[in-house]
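K.L.:
predicted structure and sequence below. I'll ask about it afterward.
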Amino acid sequence: MNALKERALKTKGLLVAASVLVSGVVLAHPGHEQASSFMAGFDHPIGGFDHLLAMLAIGLWAASLGGRALWAIPAAFVLTMLVGGGLAVAGLSVSFVEQGILLSVIVLGALVLFAKRLPTALCAVIAGGFALFHGAAHGMEMPLSANGLQYALGFALATAGLHVVGLGFGQWMAKMGAPLVTRISGSVIATAGLLLAFA
């Protein structure tokens, strides 16, 4: 009986610890108050669940299209995201940032799900359009000091890294003859975006 009680207490303790650790990840943009270094910038896309999903979706989408899209879509996203960050730092207002980010998760997930083949240039424009919102969100937390450049480099590298993860997974699934797994991943991303939108 004591062993059962002990096991129950351990399970409850683990659940409490997990919920405390996960609570920071569920928030869209944790840790803004210390956004002054390379690591703060690097953590920002990874720490926000909405950012994380959108970055992975970009990589999956590019992998499903192949060819020039493999580099054009992620590059368009990263470059335009930096522009969005610069606009925010310059004090220019970008409206509906949070809504744009959530919409990007839903739409990019749906594009992966339905494997819609569009011209690469149009895909780059779509990616860039959503990237402005993500960049503005990063830029609003970017310090105006010299550390701002380190912060920008951090979030650009983290974003590119997440794209590479999505690309790698998508290409691996294609080689394994399992593109359906990539499409299912898109449905999970789109559904998560909808849940975040109505949370």
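P.N.:
Cool, the structure landed. Numbering: from 1, shown residues only.
K.L.:
going forward, measure contacts between C-alpha atoms and count neighbours the same way
P.N.:
Will do.
K.L.:
Leu118: neighbour count?
P.N.:
A total of 11 residues lie near Leu118 under the criterion other C-alpha atoms under 10 Å.
K.L.:
oh, I was asking about Gln34
P.N.:
Per other C-alpha under 10 Å, the neighbour tally for Gln34 reads 13.
K.L.:
hang on, it packs against His44?
P.N.:
No: shown here, Gln34 and His44 do not form a contact pair, counting by C-alpha atoms under 8 Å, at 10.7 Å.
K.L.:
try it against this one:
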Amino acid sequence: MKRILTATTLLGTATLALAHPGHGAETLADGLAHPFGPDHLLAMVAVGLWSAAALPGARRWLGPLTFLAAMSVGALLGVAGVVLPGVEAGIALSVVMFGAMLVLGTRLSSRAGLGLIACAALLHGLAHGAELPAGASFAAYAAGFLATTSALHLAGLGLGQALRQAKAVVWQLLGGGLGLAGLLMLVRI
């Protein structure tokens, strides 16, 4: 655990990658398109997958709702100028973390899983808010990325529901692939 905390701290001090700036971040259409970047896309679908696999019945919506709420707070903080070092590394690590959550499934408590989802969503939101140019419409951009994020969560929930009866190896392969994708993103930062 000490090694994981040390590695996470070191990664958190990494310089900001240019994965987010440089694309449109001003309009509803920009917001709708943004979550289709690989880091956000994988994380959003993974939240739905984990929620379908680990949360019972109507509680499955808690994963996506937690993500949307925490991402909104993060975006508002980003617009307000709050800056954390290593946000891009944190986003890549969130993809790795979501992979681990899929492997763990119900062995991870729902409270811990929702807490991890909230932390990851806060980082995603900070990236969204920080990239908004001065004078741009936050409301339009936020409405776009929240709508697309919701759709991606819904896709993950649907896929997760379809896979609920799948053998554990399927979830382990999904989680392992997601974790590997996150590590590759981290290396590219």
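P.N.:
Received the coordinates, thanks. Being a predicted model, the structure only gives us computed values, none of them experimental.
K.L.:
look up how far Leu27 of the first structure lies from Ala136 of the first structure.
P.N.:
17 Å (C-alpha to C-alpha, to the nearest Å).
K.L.:
quick one, which of those two is more surrounded?
P.N.:
Taking other C-alpha under 10 Å, Ala136 of the first structure and Leu27 do not tie; Ala136 has more neighbours (27 against 14).
K.L.:
just give me the match in the second structure for that one.
P.N.:
For Ala136 of the first structure, the aligned position in the second structure is occupied by Leu126, per TM-score structural alignment.
K.L.:
quick one: name whatever helix or strand follows the host helix or strand of its match.
P.N.:
Leu126 of the second structure is part of helix 110-130 when elements are defined by DSSP states H and E. Downstream of helix 110-130 of the second structure, the first helix or strand assigned by DSSP H and E is helix 138-163.
K.L.:
and the following helix or strand past that next one, what does it pack onto?
P.N.:
Scanning forward in sequence from helix 138-163 of the second structure by DSSP H and E, the next helix or strand is helix 168-188. Helix 168-188 of the second structure is packed against helix 38-54, helix 87-104, with contacts defined by 3 or more C-alpha pairs under 8 Å, 6 or more residues apart in numbering; DSSP states H and E.
K.L.:
give the buried residues for helix 168-188 of the second structure.
P.N.:
Trp171, Gln172, Leu174, Gly175, Gly176, Leu178, Gly179, Ala181, Gly182, Leu183, Met185, Leu186 (16 or more other C-alpha atoms under 10 Å).
K.L.:
again, but for stretch 53-69 of the second structure
P.N.:
Within stretch 53-69 of the second structure, the residues scored as buried using 16+ other C-alpha under 10 Å are 53-55, 60-69.
K.L.:
mind checking the end-to-end distance for that stretch?
P.N.:
So stretch 53-69 of the second structure: terminal residues 21 Å apart, C-alpha to C-alpha.
K.L.:
that stretch: how far from the chain's middle?
P.N.:
How far stretch 53-69 of the second structure lies from its chain's middle: 14 Å, per C-alpha atoms, centre = their mean, to the nearest Å.
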